[in-house]
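A.B. asks: sequence below, structure please.
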Amino acid sequence: MQISYRFQFSQAHVLTGFLRNLQQVWWVRFKWPLALLFALALAVCAYEGFPVLAGVFAVGIALLLSAPAIARLALHRFRQSPFYNDEIDFSLSESGSHARGRHSEVRHGWEAYTKARRFKDGLLLCHGPDAFHWLPDAAAADPAAIAAAQQLARARIRDYREL
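C.D. replies: Just a heads-up that it's a prediction; the model follows:
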């Protein structure tokens, strides 16, 4: 059975995939409480006269809250890519995945995928710590394809979770 997705590889698509990838990192769920805790520690260090330690906490706050800004900066360069706004035909089958665009064609066996995450609006297939394929439900050929892709990923990828 061939499961098909068709989407435009645009900045919005890449940003959504990046943010979904970031949501699966455990500390991101606690970024606001952690930032508040770091801010409290920053205030105590500044008040007590420990400027170096205060600087460490300030950098920690900046790193906790800057991921979406960093993603947007990286996307600025994406506009110069030959893949920018390319129409991608992405299919899943028992043998793996196949993505085809105007300038590229990529095949991955299921062994290449390290984890899969099901979100309310799509499926994220990861092959490495920062490499992923975002498959939004809106890009599926039909509603049955969404359930079939979910079932196939669950059967073929060991680390599968619904978030």
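
A.B. asks: please count neighbours and contacts with C-alpha atoms only from this point.
C.D. replies: OK.

A.B. asks: which residues in the protein form helices?
C.D. replies: Remark: helices assigned in the chain by DSSP state H are 11-23, 31-48, 51-65, 67-78, 143-156.

A.B. asks: from the contact counts, what lies against the longest one?
C.D. replies: In this case it means helix 31-48. With contacts defined as 3 or more Cα pairs under 8 Å, 6 or more residues apart in numbering; DSSP states H and E, the packing partners of helix 31-48 are helix 51-65.

A.B. asks: any idea how far the helix it packs on is from the chain center?
C.D. replies: Offset of helix 51-65 from its chain centre (Cα atoms, centre = their mean, to the nearest Å): 25 Å.

A.B. asks: residues of it that come out buried?
C.D. replies: Neighbour-count burial for helix 51-65, with 16 or more other Cα atoms under 10 Å as criterion, is recorded at 54, 57-58, 60-61, 64.

A.B. asks: name the nearest residue to the most centrally placed residue in the chain, ignoring sequence neighbours.
C.D. replies: Residue closest to the mean C-alpha point of the chain, counted by Cα atoms, centre = their mean, is Asn21 at 2.4 Å. Once flanking residues are discounted, Asn21 sits nearest to Leu124: 7.3 Å by Cα to Cα, 6 or more residues apart in numbering.

A.B. asks: also this sequence, please, to line up against the first:
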Amino acid sequence: MSADRWDGLGRPVPVRLFDSLLSTLRGGPSLTESLGLTPTDAGVPEEEGRRGPGALGVPLGADVRDTELALLTGRRRARLRELTEVADLYASDGRWLHPSPWREEPVPVSRLLVDAYEAVAVDAFHRAADGLGDAGRIERALDRLDGVAELTVSGKAVVAALRLEFGSER
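C.D. replies: Sure, this is the predicted structure:
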């Protein structure tokens, strides 16, 4: 994501890191080269095509906007996954299914929470980029999450934080 867009969202961004990452994605020098490191200095194996936790996969031929959205949603997904590793956000996941504004079939609370968590960030991105958002669906998802039985106290705190981030009325 360009530094200008991050400034528009009111968040600080390590410009050098993002510019280096985007340069790498566009076929320029690698991130380690941009930082003046050799692969061994950064602890990066020299073999090509390595996969592992934290690896970045971007579709070939993706434009800058699609790449920005892929990075944004991937980061949000990873942050929520980190939260679920240190706190129980829900119990009895999958016992009940809930309607989702983004899917045709009902989903477990874990999927609804992931979808809402990503959608809040994507909505902020779209509003900053072109002024268009998806407030109706996000509001419906947050309302549904408020009413589910499976959320723990920590899960309800995450939904409250999402509402605050989204700027919801509740």
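
A.B. asks: care to give me the TM-score?
C.D. replies: Here the TM-score for the pair of chains, by TM-score structural alignment, normalised by the length of the first structure, is 0.28; 76 aligned residues with a Cα RMSD of 4.9 Å.

A.B. asks: could I get the buried residues of helix 51-65 of the first structure as a markdown table with distance to Asp89 of the first structure?
C.D. replies: Formatted as a markdown table, those follow (distance: Cα to Cα, whole Å):
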| residue | distance to Asp89 of the first structure |
| --- | --- |
| Ala54 | 50 |
| Phe57 | 45 |
| Ala58 | 44 |
| Gly60 | 40 |
| Ile61 | 40 |
| Leu64 | 35 |
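
A.B. asks: out of those residues, which one sits closest to Tyr5 of the first structure?
C.D. replies: Taking Cα to Cα as the measure, Leu64 is the one of the buried residues of helix 51-65 of the first structure closest to Tyr5 of the first structure, at 33.3 Å.

A.B. asks: the closest one and Leu37 touch, don't they?
C.D. replies: No. Contact criterion Cα atoms under 8 Å: Leu64 of the first structure and Leu37 do not qualify, at 11.5 Å.

A.B. asks: quick revisit: to Ser4 of the first structure, which of the helices of the first structure lies closest?
C.D. replies: Nearest of the helices of the first structure to Ser4 of the first structure, taken as Cα to Cα: helix 143-156 at 7.0 Å.

A.B. asks: what helices and strands are in contact with the closest one?
C.D. replies: Contacts defined by 3+ Cα pairs under 8 Å, 6+ apart place helix 143-156 of the first structure against strand 3-9, strand 115-119.

A.B. asks: and the longest one, how far from the chain's centre?
C.D. replies: Right, the one you point to is strand 3-9 of the first structure. Centroid separation between strand 3-9 of the first structure and its chain, computed with Cα atoms, centre = their mean, is 16 Å.

A.B. asks: by how many degrees do it and helix 11-23 diverge?
C.D. replies: With axes from the mean of the first three to the mean of the last three Cα atoms, to 10 degrees defining the directions, strand 3-9 of the first structure sits at 110 degrees from helix 11-23.

A.B. asks: the helices and strands packed on helix 143-156 of the first structure: which one's closest to Ile146 of the first structure?
C.D. replies: Using Cα to Cα, the nearest of those to Ile146 of the first structure is strand 3-9, at 8.2 Å.

A.B. asks: what angle do that closest one and helix 143-156 make?
C.D. replies: Using the same axes, to 10 degrees: strand 3-9 of the first structure against helix 143-156 is 100 degrees.
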